[in-house]
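**Student:** Dropping a prediction and its sequence here:
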Amino acid sequence: MSTVPGWPVELRHGPVTLRPWRLTDRRAWDEVRRRNAGWTGPWDSTRPPESIEPPLTFAGMVRQFNKRARQGSMLPFAVDYLPPEQRRPALAGQLTISGITYGSASWAQAGYWVDQRWAGRGIIPTALALAADYCFFTLRLHRLEVAIRPENVRSLRVVEKLGFRHEGFRPRYMHVAGDWRDHEMFALHADEVGPGLLARLENLP
């Protein structure tokens, strides 16, 4: 099985850093998730009642993430942000590249969320641009997808800002917030990104 080059991977631009999850993140994870329950809850993926997978603890999630990353099927990033008023970075969110497939498909899918405390600072657009450039230029993937619920206006703004192409509507596409939910699908191909999404983001007016 293919392995992700150089995993663990850390990507950084300005105050935003993408890094692997650590077991020592548990306290910060618990605090951020508890404080953001109302902010992220409507958009959080959930497992359907018929799922045969057991629920994961935080430690189990980290171990599973890093195992899949070493196998080459996932890039599970914690998103750190260093505010100008602080000396140490804060855990600001999550960005996951999942379903990495090579061969004739050569694609993956991105998902993300940000702590409401830091929303509006360009953290997730930067994080997605960093991860997408890594997928296209290092992993040499052909396609990156993002599936977003039609009601999630903030997430829609992220892909619009980065120039993802809208491909259509997928009914009952993913189990989110306790039910199968409709999603809009956005994608980019490697031959559409030019010098990269980070460069595109920096050149926005």
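**Tutor:** Received it, and whenever you're ready, just let me know what you need. Numbers count the residues shown, from 1 in each chain.
**Student:** contacts and neighbour counts: CA atoms only from here.
**Tutor:** Fine.
**Student:** right, and residue 58 touches residue 27 too?
**Tutor:** No - contact status for residue 58 versus residue 27: not in contact, 9.9 Å apart, counting by CA atoms under 8 Å.
**Student:** what about residue 202, how many neighbours?
**Tutor:** Neighbouring residues of residue 202 were enumerated by other CA atoms under 10 Å; the total is 9.
**Student:** what's the answer for residue 24, then?
**Tutor:** 9.
**Student:** element containing residue 168?
**Tutor:** strand 165-176 (DSSP states H and E).
**Student:** Can you pick out the residue with more neighbours from residue 58 and residue 27?
**Tutor:** Neighbours per residue (other CA under 10 Å) separate residue 58 from residue 27, with residue 58 holding more: 16 against 10.
**Student:** out of everything not next to it in sequence, what's closest to residue 130?
**Tutor:** In this structure, residue 130 finds its nearest non-sequential neighbour in residue 198, 6.2 Å apart by CA to CA, 6 or more residues apart in numbering.
**Student:** doesn't that neighbour fall inside a strand?
**Tutor:** No - assignment of residue 198 by DSSP: H, G, I helix; E, B strand; the rest coil gives helix, placing it outside any strand.
**Student:** Now do the contacts for the residue positioned nearest the centre of the chain.
**Tutor:** Nearest residue to the geometric centre of the chain (CA atoms, centre = their mean): residue 95, 2.5 Å. For residue 95, the contacting residues are 18, 76, 77, 78, 79, 110, 111, 112, 113, 124, 127, 128, by CA atoms under 8 Å, 6 or more residues apart in numbering.
**Student:** Quick check: strands, which of the residues you listed are part of them?
**Tutor:** In this view, these that belong to strands under DSSP state E are 18, 76, 77, 78, 79, 110, 111, 112, 113.
**Student:** Now do the buried residues in stretch 89-98.
**Tutor:** Residues of stretch 89-98 classed as buried under the neighbour-count rule (16 or more other CA atoms under 10 Å) are 90, 91, 92, 93, 94, 95, 96, 97, 98.
**Student:** hold the first one in mind and look at this next one:
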Amino acid sequence: MTADRYLATGPRVGIRHFTPDDCAEFTARARESAALHHPWLQPPADDDTYAGYTAKLREPLREGFLFCERDGGGIAGYLTINNIVHGAFRCGAIGYGGFAHTAGRGLMGEGLRLVLRYAFDVLGLHRLEANIQPGNERSLALVSRAGFRLEGFSPDFLFIDGAWRDHERWAITSEMLPEDETP
């Protein structure tokens, strides 16, 4: 992956949009990471599901980003911004996942900070929300380290893994991200 294809870079991570060419690597990483993701999320693990997922990311009120290791360009994780509202609200809801082969190396945190800066500076958003199941300790730690604040609790919020799941609502605004924030 050449650096010019990245939307933003940090010391170890570059962020870029999904492409059709990423299907084989992304779905293989999703299958390898199934135990890490269960029961929190189910990223696309086959060609058809990936095609449908990336088609949705081309809708006007969504953005999708891959977190790629700058050393080799392999996909370390991903983040989507959904339900983007412009105008006075300028908000979106994020969903994300890391892959098992890079777990525990801080690449998700670096990628998240790059996307936050991109969302606030380039996309013109003011606020991003993350809804996280209370038992998902790794995800809660990720947003907490990135500067999100806990704003509330939503019972029976999303239907995941066969049941309605409670979620904590975390958010960050552009003012909460330091100007000199670097990944």
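**Tutor:** In hand now; what should we look at? The model shown is predicted, which means the values in this text are computed figures rather than measured ones.
**Student:** What about the residue nearest to residue 130 of the first structure, how many residues nearby?
**Tutor:** 20.
**Student:** Give me the three-state assignment for the residue of the second structure most remote from its centre.
**Tutor:** Farthest-out residue of the second structure from its mean C-alpha position, per CA atoms, centre = their mean: residue 88, at 23.6 Å. Following three-state DSSP, residue 88 of the second structure is assigned to coil.
**Student:** if I line the two up, what does it land on in the first structure?
**Tutor:** Using TM-score structural alignment, the partner of residue 88 of the second structure in the first structure is residue 104.
**Student:** try residue 114 of the second structure
**Tutor:** Counting by TM-score structural alignment, residue 114 of the second structure corresponds to residue 130 in the first structure.
**Student:** Mind checking what secondary structure that match has?
**Tutor:** On the three-state scheme (three-state DSSP), residue 130 of the first structure is labelled helix.
**Student:** one step back: show me what the residue nearest to the centre of the first structure lines up with in the second structure.
**Tutor:** Residue 95 of the first structure maps onto residue 79 in the second structure, with residues paired by TM-score structural alignment.
**Student:** picking that back up, contacts only, for the match of residue 114 of the second structure.
**Tutor:** If you count contacts by CA under 8 Å, 6+ apart, residue 130 of the first structure has them with 11, 12, 13, 197, 198.
**Student:** Buried only: go through these for me.
**Tutor:** Applying 16+ other CA under 10 Å to those, the neighbour count classes 12, 197, 198 as buried.
**Student:** can the residues you listed go into JSON lines with extra columns for distance to residue 64 of the first structure?
**Tutor:** Formatted as JSON lines, those follow (distance: CA to CA, whole Å):
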{"residue": "12", "distance to residue 64 of the first structure": "24"}
{"residue": "197", "distance to residue 64 of the first structure": "29"}
{"residue": "198", "distance to residue 64 of the first structure": "29"}
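**Student:** Which one of those residues is nearest to residue 70 of the first structure?
**Tutor:** residue 12 (20.2 Å; CA to CA).
**Student:** Quick one: residues contacting the counterpart of that closest one in the second structure.
**Tutor:** In the second structure, the residue matched to residue 12 of the first structure (TM-score structural alignment) is residue 9. Residue 9 of the second structure makes contact with 15, 114 under the criterion CA under 8 Å, 6+ apart.
**Student:** hmm, back to that, test my guess that the residue nearest to residue 130 of the first structure contacts residue 133.
**Tutor:** Yes - between residue 198 of the first structure and residue 133 there is a contact under CA under 8 Å: 7.2 Å.
**Student:** ranges for the helices of the first structure?
**Tutor:** Here the first structure has its helices, by DSSP state H, at 26-35, 37-40, 58-71, 123-137, 153-162, 197-202.
**Student:** Including distance to residue 185 of the first structure, could those go into a markdown table?
**Tutor:** Below are the helices of the first structure laid out as a markdown table (distance: least, CA to CA, whole Å):
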| stretch | distance to residue 185 of the first structure |
| --- | --- |
| helix 26-35 | 26 |
| helix 37-40 | 19 |
| helix 58-71 | 24 |
| helix 123-137 | 16 |
| helix 153-162 | 10 |
| helix 197-202 | 18 |
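**Student:** okay, now residue 115 of the first structure: neighbour count?
**Tutor:** Neighbours of residue 115 of the first structure under the rule other CA under 10 Å: 20.
**Student:** how about residue 175 of the second structure, what's its partner in the first structure?
**Tutor:** Aligned by TM-score structural alignment, residue 175 of the second structure pairs with residue 191 of the first structure.
**Student:** Pull the contacting residues for the closest residue to its match other than its chain neighbours.
**Tutor:** Nearest non-adjacent residue to residue 191 of the first structure, counting by CA to CA, 6+ apart: residue 142, 7.9 Å away. Contact partners of residue 142 of the first structure, counting by CA under 8 Å, 6+ apart, are 105, 106, 107, 136, 189, 190, 191.
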